[in-house]
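> Whatever this is, show me its structure:
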Amino acid sequence: MTTSPAGCPGADIPDSRGRTGLDRTGLDLTGNPRVRVTDVELVAAAWHVLRRTTLEYQDASGEWSTQQRETYDRGNGATVLLYDPDRRTVLLTRQFRFPVYVNGHPDGMLIEAAAGLLDEDDPETAIRREAAEETGVEIGELQHVYDVFMSPGSVTERLHFYAAPYTADTRTADGGGLADEGEEIDVLDIPFDESLAMIRDGRICDAKTIMLLHWAALDGPFAPSAGHSR
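Alright, predicted model coming up:
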C-alpha cells in the first residue's frame, strides 16, 4: 500500500518532471523472501525523491519485525577518470558543492573526476556527455572499471565508473559545465603523482575520485604492470 496523500505531486498527479507513481517503488520487490515491503510514503518529490518505506524483515532466528527506512533517490550516475599515460597526468574538475561546504569543507570547492546523472541515457552515453560538458574532452576509447553503491545506508544511487585516455587533440573545447544549470567548473590538468599526494594531504577528498585514482595506481594505466613506471 501507499500512504501518500491524494493530490501529492509525484504520486497520482505529475510532479515538476512529469513523473507519477513514485510512491509505488519497492512494493513489487520479491528477490529476498525475508523482506516484505508493506507501505511506501512519498515524503518529498522535488528534483529528487525522498521516500519512507515500511517493511517486514525476518531475522536469522525466523522472527519478523517491522522496520522503516528512508531512501533518497536521485537516480543513477556515471564518472570517468581522464588520463594521459604519456604525460602521466589526470584531468579533474573543481566546482562549488554546497553539501560539503555546509558539512565542514573549508570553501566547498571540491576537486573531482568528471561525473553526472544518467538521466534518460545509458551509462556510457551519459559519461561521454558529462566529460564533454565539464572538461571539453571528446572520449574515444572507454574502459568500464566497476559499478558501486556509494552510500547504501540511505541513498539509492549506483555509480558507474569508467576510465578513458585523453590528449590535447581530444580536448576539443574548454569545458566548464553548463551555465544555464548554474555550473562553473574549473578544469585541472594534474600530474598523477601529485594527485595521490593530494589525497594524502586532504586536497582531494571526494570518494569517487579517490577510488578512481587508487584504481589507476593499482590496476589501471599507472600500475607498475602497465609499463608506465615512475
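
> Going by C-alpha atoms from here, please, whenever you check contacts or count neighbours.
Noted.

> just the helices in this protein please.
Using DSSP state H, the helices of the chain run over 98-101, 123-135, 192-201, 207-218.

> what about the ones you listed, which gets the closest to residue 150?
helix 207-218 (8.2 Å; Cα to Cα).

> now the closest one, how far from the centre of its chain.
14 Å (Cα atoms, centre = their mean, to the nearest Å).

> to compare against the first, here's another:
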Amino acid sequence: MRTGIDVPDRRGRTGLDRHGRDLTGNPRVRILDVQVLSCDWSVLRKTTFEYRHGDGHWSREQRETYDRGDGATLLLHNAARGTVLLTRQFRLPAYVNGHPDGMLIEAAAGLLDGDTAEEAIRREAAEETGRTVGEVEHVFDAYMSPGSVTERLHFFAAPYESTTPQPGETRGLADEGEDIEVLELPFPTALAMIRGGEIADAKTIMLLQWAALDGPFKRAGCST
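Sure, this is the predicted structure:
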C-alpha cells in the first residue's frame, strides 16, 4: 500500500498519482505516467510524457513538478500617506541560497488551503499584519516558477487604515513558528529597496511595480 496513492497521507489525500493524467488541452502532449516521489506536505511528482515538436517529431520527456497548492498575495497601500504595509520574516530557502540573513521583506501572502483566493488573502492579511481588509482589487494571476512549481499566485491590492505599526510589532501563527515583523514604508523607499536589493521577493517586486505603473501611486509620480 502506497501513502498518498492507495492510503491517505497525513493530509488525508489519496490518488495523488492521477493528477494530470486526463489532460487533453494540448494535442502536442501525451501524458504517459505519473509517479509520486514525495507527499509529506506538498507533493513531488515525476511525469513522463510525449511531446510533438514544431517539426512534427515526437520525443519522450520527464519532468519533476512540485505541487504546494495555489496561493494569494496582497499589497496593502495608503495613497493619502504615500505608504505601503509589508512584512519581514525568515525564509530558510532564501537563506541557504545566498540571502545574507534570510529575512525577506514581502507583501502578505499564503496558500489558499481550500478557500477562494479572496478569502485566503483576507485571512493572511489578518494573520500577518493584523489588519482587516475591506474591498480588495484583483490585479492579475501569475505562475511564479513554471519550470518546476505548479503554483499559480493570485495578486490583490487593497487600501489600509493609517494606523502605524508599533515598534517591534510582530504577527503570525505561533503554532506554525511564524514571527512576522510588520513594516510601513514610504512607497518611494520601497521602490528604492528593489533597486538596492533589500527587497528581493518576486511577488512583492511585481506588486510594487504594478502600484507604480497602474496602481494607486501612478499619478503620484512615484514610477520614476
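
> could the helices of the first structure go into JSON lines alongside distance to residue 70 of the first structure and mean neighbour count?
Below are the helices of the first structure laid out as JSON lines (distance: least, Cα to Cα, whole Å; neighbours: other Cα atoms under 10 Å):
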{"stretch": "helix 98-101", "distance to residue 70 of the first structure": "19", "mean neighbour count": "13"}
{"stretch": "helix 123-135", "distance to residue 70 of the first structure": "26", "mean neighbour count": "22"}
{"stretch": "helix 192-201", "distance to residue 70 of the first structure": "32", "mean neighbour count": "15"}
{"stretch": "helix 207-218", "distance to residue 70 of the first structure": "22", "mean neighbour count": "18"}
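
> Redo these as TSV? Include distance to residue 110 of the first structure.
Conversion of those to TSV gives the following (distance: least, Cα to Cα, whole Å):
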stretch	distance to residue 110 of the first structure
helix 98-101	8
helix 123-135	14
helix 192-201	12
helix 207-218	10
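
> Please enumerate the strands of the second structure.
29-38, 43-52, 58-67, 71-78, 83-90, 103-106, 108-111, 137-143, 152-159, 170-171, 180-186 (DSSP state E).

> Which residue, other than its chain neighbours, is closest to residue 49 of the second structure?
Nearest residue to residue 49 of the second structure, sequence neighbours excluded (Cα to Cα, 6 or more residues apart in numbering): residue 31, at 4.4 Å.

> close enough to count as contact, residue 210 of the first structure and residue 204?
Yes: between residue 210 of the first structure and residue 204 there is a contact under Cα atoms under 8 Å: 7.2 Å.

> Next, show the common contact partners of the two.
The contact sets of residue 210 of the first structure and residue 204 do not overlap (Cα atoms under 8 Å, 6 or more residues apart in numbering).

> follow-up on the earlier one: roughly how far does the residue nearest to residue 49 of the second structure sit from residue 189 of the second structure?
48 Å (Cα to Cα, to the nearest Å).

> Same question for residue 15 of the second structure.
For residue 15 of the second structure relative to residue 189 of the second structure (Cα to Cα), the value is 48 Å.

> again with residue 172 of the second structure
25 Å.

> what does residue 108 of the second structure give?
For residue 108 of the second structure, the distance to residue 189 of the second structure - Cα to Cα - is 18 Å.

> With residue 67 of the second structure instead?
35 Å.

> now swap in residue 89 of the second structure and tell me
On the measure of Cα to Cα, residue 89 of the second structure and residue 189 of the second structure end up 19 Å apart.

> got the contact list for residue 11 of the first structure?
4, 19-23, 42.

> Of those - the most surrounded one?
With neighbours taken as other Cα atoms under 10 Å, the top of the contacts of residue 11 of the first structure is residue 23, carrying 27 neighbours.

> who touches whichever residue in the second structure pairs up with that one in this structure?
In the second structure, residue 23 of the first structure lines up with residue 17, judged by TM-score structural alignment. With contact set as Cα under 8 Å, 6+ apart, residue 17 of the second structure has these partners: 5, 34-36, 45.

> What of residue 146 of the second structure?
With Cα under 8 Å, 6+ apart, residue 146 of the second structure has no contacts at all.

> redo that, cut-off 10 Å
Under the criterion of Cα atoms under 10 Å, 6 or more residues apart in numbering, the neighbours of residue 146 of the second structure are 65-66, 152.

> Equivalent analysis for residue 194 of the first structure, please.
89-90, 200.

> quick one: it and residue 213 of the first structure, what's the gap?
Residue 194 of the first structure is 11 Å from residue 213 of the first structure, by Cα to Cα.

> Next: residue 37 of the first structure.
The value you get for residue 37 of the first structure to residue 213 of the first structure, if Cα to Cα is used, is 39 Å.

> same check, this time on residue 25 of the first structure
Distance from residue 25 of the first structure to residue 213 of the first structure, counting by Cα to Cα: 35 Å.

> okay, and stretch 85-104 of the first structure goes to which residues in the second structure?
With TM-score structural alignment as the criterion, stretch 85-104 of the first structure aligns to 79-98.

> correct me, but residue 198 of the first structure touches residue 209?
No: using Cα atoms under 10 Å, residue 198 of the first structure and residue 209 do not qualify as a contacting pair, with a distance of 11.1 Å.

> any shared contact partners between those two?
residue 111.

> picking that back up, how about the helices of the first structure, which one is nearest residue 185 of the first structure?
Closest of those to residue 185 of the first structure is helix 123-135, at 6.7 Å (criterion: Cα to Cα).

> Mean deviation, that closest one versus the second structure?
Taken over the aligned residues, the distance from helix 123-135 of the first structure to the second structure averages 0.2 Å (mean Cα distance after the TM-score superposition for the first structure).

> That helix vs strand 143-149, what angle?
100 degrees (axes from the mean of the first three to the mean of the last three Cα atoms, to 10 degrees).

> Where in the second structure does helix 123-135 of the first structure align, residue-wise?
Taking TM-score structural alignment as the measure, the second structure aligns residues 117-129 with helix 123-135 of the first structure.
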